[in-house]
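>>> This is the structure alone, sequence omitted:
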């Protein structure tokens, strides 16, 4: 079956991910490794491990799309209470001590593996950790990460086997402690993915000039599993997702751009978002393509097109329309931008008719399937 590799973040590409799983394709998600908010931040800072939140979320989307709904998937998709700390600790203990009904009725081998990873996590995180609203799947995946000597790829492999997931999910780098930062157009520096993606309105209006990735004092090396996926891909898809925090930063990972450029067979498709967001106020799709193309050239893509196709939502009205706090993403001078990078614009009605501001996953998946090389 043709192989589609999807660079993405979390929820924005969920509908596309699910729709692609209904097609006769093999699907790989490459997700960020620089999540710095919520419980992922606390776990990263306490244990010095890779943030697993986006990985776990993508794996659960794969499980849903593949129709996996067994007890293991239910456990891995569970969240603890957001009530008191004591209640959250007590609920976690139900899982870690095999007293939760889902674990009690589970096959002993599966139950034993899950308990092992939960107990490793509990021992490593120590007392005082706030379990409220924590993801059991994150705890299991972090425990597996620790159990397998910090090898996130092995931890993901084990997690997939536990849940019987066929699709692949890899972080673009295995490096722990990767930090995303942005420089605004007024030279203000904003450090941390969670701060960039939640820019207040005024800094959002000022706009982002560039983004940076750093891991310690050196660069950010690519995950070999991600590189292997790119080399075997028939289509490499960017987005949908937060442009400056979930999609574009992958190009900053050492080795990613050259690996894409070497695959001359694959289609390279950029999917424009439906709406602007906090980090892209006032930025249109044509400008996004110019920014991505500039970074592509800087990172070793010279001589190759960054994208062969660009999916853009059709602009139906001659004025700016909003959904909630955000306007629809304008296409801008799209034809000119595509001409500069040698891409073909594919304009269609890609908005979900039932969820304003979201992509219609089936419409996107149908176009992606039609673009696959024969």
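Structure received. Source: prediction; values computed, not measured.
>>> going forward, measure contacts and count neighbours with C-alpha atoms only.
OK.
>>> quick one: secondary structure of residue 311?
At residue 311 the chain is in strand, as set by DSSP: H, G, I helix; E, B strand; the rest coil.
>>> So it versus residue 357, what's the distance?
15 Å (C-alpha to C-alpha, to the nearest Å).
>>> Please apply the same query to residue 172.
27 Å.
>>> ok, those two, which is more surrounded?
residue 172 (28 against 21; other C-alpha atoms under 10 Å).
>>> Touching, the more buried one and residue 249? I think so.
No - when contacts are counted by C-alpha atoms under 8 Å, residue 172 is not listed as touching residue 249 (9.7 Å).
>>> Assess the claim that residue 223 and residue 152 are in contact.
No - counting by C-alpha under 8 Å, residue 223 sits too far from residue 152 to count as a contact (9.7 Å).
>>> Presented hereafter is structure B, for comparison with structure A:
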């Protein structure tokens, strides 16, 4: 018998998680929890966390905006949250490039004293469907090794191809153009996962990973020990939504199958039930390998057209909602 209402936890960050939330808002409504990475150290978020020692608010803001209803109220507040300040010509102001939503979220954190409660108040103001939670109440950082191509030298006197450790999420997000990433870590290693996020995973019917920046938005959830344990022990089924474009500044040279291998490498005990991919995102020559790797992690591949007709590099919310609804009922 098909179930009409599902409890869903969506994990990720940035534009990828926003795409999933815009779709899940249609089919999961009030039973939806967004669990967001908190390792961003660039742009407005990076400046805020450096100045104020708080969680980076940017990805949390984007998740809240994605959960706003498609009404005049919801659309207006989504635009307000995403609005970025620009000084007049010839002036460099302290508010330049800060998003209004980032400032609102941090103000609520300062007044209320807890990031989770602050996000609940922000969600109530926006009329957001579902809830947004940080993966940890503690600001995190990321690092990883970049292995340059063997024919490229690093510094004079150093061995060709010697790996270089990068300690910034922003730098990791473009490290694929420098070489192959490995040994990606979260710091502090023993940081605690947000208890409300762990509970949401435990109580969900489905957990959805991706799409998004593979190493810096999707993978972090598997690197935090408490989160990884919850994802392993939950009775929820697990679904991966693949990116529409496999090769980005972060994943240059990687095939769709390689994306699955990365997640399995860092959390081999976690089994996946479904992998959702747009047919055009996996070439015919790659499909056999892709499906074999999916089967190795316990997953069945589902091909559904989910890209926008106007912007083929962006997921269409309605198409993705219909595809996820079919996955959840399969």
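Cool, the structure landed. All of these numbers come straight from a predicted model, not from anything done at the bench.
>>> For the stretch 1-150 of the first structure, just list every one of the helices.
With DSSP state H, counting those that start in this stretch as the criterion, the stretch 1-150 of the first structure has helices at 14-20, 38-47, 53-65, 71-76, 85-96, 101-104, 108-125, 136-147.
>>> and the shortest one, which stretch of the second structure?
Residues of the second structure offer no counterpart to helix 101-104 of the first structure, counting by TM-score structural alignment.
>>> Tell me which other helices or strands that helix touches.
Judged by 3 or more C-alpha pairs under 8 Å, 6 or more residues apart in numbering; DSSP states H and E, the packing partners of helix 101-104 of the first structure are helix 71-76.
>>> in the strand or helix carrying residue 287 of the second structure, what's buried?
Assigned by DSSP states H and E, residue 287 of the second structure belongs to helix 284-296. Residues of helix 284-296 of the second structure classed as buried by neighbour count (16 or more other C-alpha atoms under 10 Å): 287, 290-291, 293-295.
>>> got it, and stretch 178-198 of the first structure?
For stretch 178-198 of the first structure, by 16+ other C-alpha under 10 Å, it's 178-184, 190-197.
>>> Taking the residues you listed, tell me the two that lie furthest apart.
The largest separation in these, counting by C-alpha to C-alpha, is between 178 and 184 at 19.9 Å.
>>> one step back: can you put the helices of the stretch 1-150 of the first structure in TSV and add distance to residue 202 of the first structure and mean neighbour count?
TSV is the format used below for the helices of the stretch 1-150 of the first structure (distance: least, C-alpha to C-alpha, whole Å; neighbours: other C-alpha atoms under 10 Å):
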stretch	distance to residue 202 of the first structure	mean neighbour count
helix 14-20	30	21
helix 38-47	24	18
helix 53-65	28	24
helix 71-76	39	20
helix 85-96	35	18
helix 101-104	47	15
helix 108-125	38	17
helix 136-147	34	25
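>>> List the contacts of the counterpart of residue 13 of the second structure in the first structure.
Using TM-score structural alignment as the criterion, residue 13 of the second structure maps onto residue 9 of the first structure. Going by C-alpha atoms under 8 Å, 6 or more residues apart in numbering, residue 9 of the first structure touches 31-32, 54, 239, 241-242, 246-247.
>>> Next, format those residues as TSV and append distance to residue 370 of the first structure.
Formatted as TSV, the contacts of residue 9 of the first structure follow (distance: C-alpha to C-alpha, whole Å):
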residue	distance to residue 370 of the first structure
31	24
32	27
54	28
239	18
241	22
242	25
246	25
247	23
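>>> Among those residues, which pair sits farthest apart?
54 and 239 (14.2 Å).
>>> returning to that earlier point: next step: the buried residues of stretch 178-198 of the first structure restricted to strands.
178-184, 190-191 (DSSP state E).
>>> Break down the second structure into its strands, ranges please.
8-12, 32-36, 131-134, 141-147, 164-166, 180-187, 206-209, 237-241, 274-277, 300-303.
>>> Stretch 45-61 of the first structure maps to which residues in the second structure?
By TM-score structural alignment, stretch 45-61 of the first structure lines up with residues 50-66 in the second structure.
>>> right, I mislabeled it, should have said stretch 154-174 of the first structure
Going by TM-score structural alignment: stretch 154-174 of the first structure matches residues 117-137.
>>> Quick one: residues in contact with that stretch.
25, 29-38, 55, 60, 63-65, 67-69, 73-74, 77-78, 104-105, 108-109, 112, 115-116, 191-194, 196-197, 221, 227.
>>> what about that stretch, distance to the chain center?
16 Å (C-alpha atoms, centre = their mean, to the nearest Å).
>>> Next, the distance between the ends of it.
Start-to-end, stretch 117-137 of the second structure (C-alpha to C-alpha) is 11 Å.
>>> about what we covered before: show me which of the buried residues of stretch 178-198 of the first structure is closest to residue 78 of the first structure.
Nearest member of these to residue 78 of the first structure, counting by C-alpha to C-alpha, is residue 194, at 22.7 Å.
>>> Counterpart of that closest one over in the second structure?
That one, residue 194 of the first structure, aligns with residue 170 by TM-score structural alignment.
>>> Same check on residue 372 of the first structure?
Checking TM-score structural alignment: residue 372 of the first structure goes with residue 328.
>>> next one: residue 31 of the first structure
Aligned partner of residue 31 of the first structure by TM-score structural alignment: residue 36.
>>> I am finished for the moment; much appreciated.
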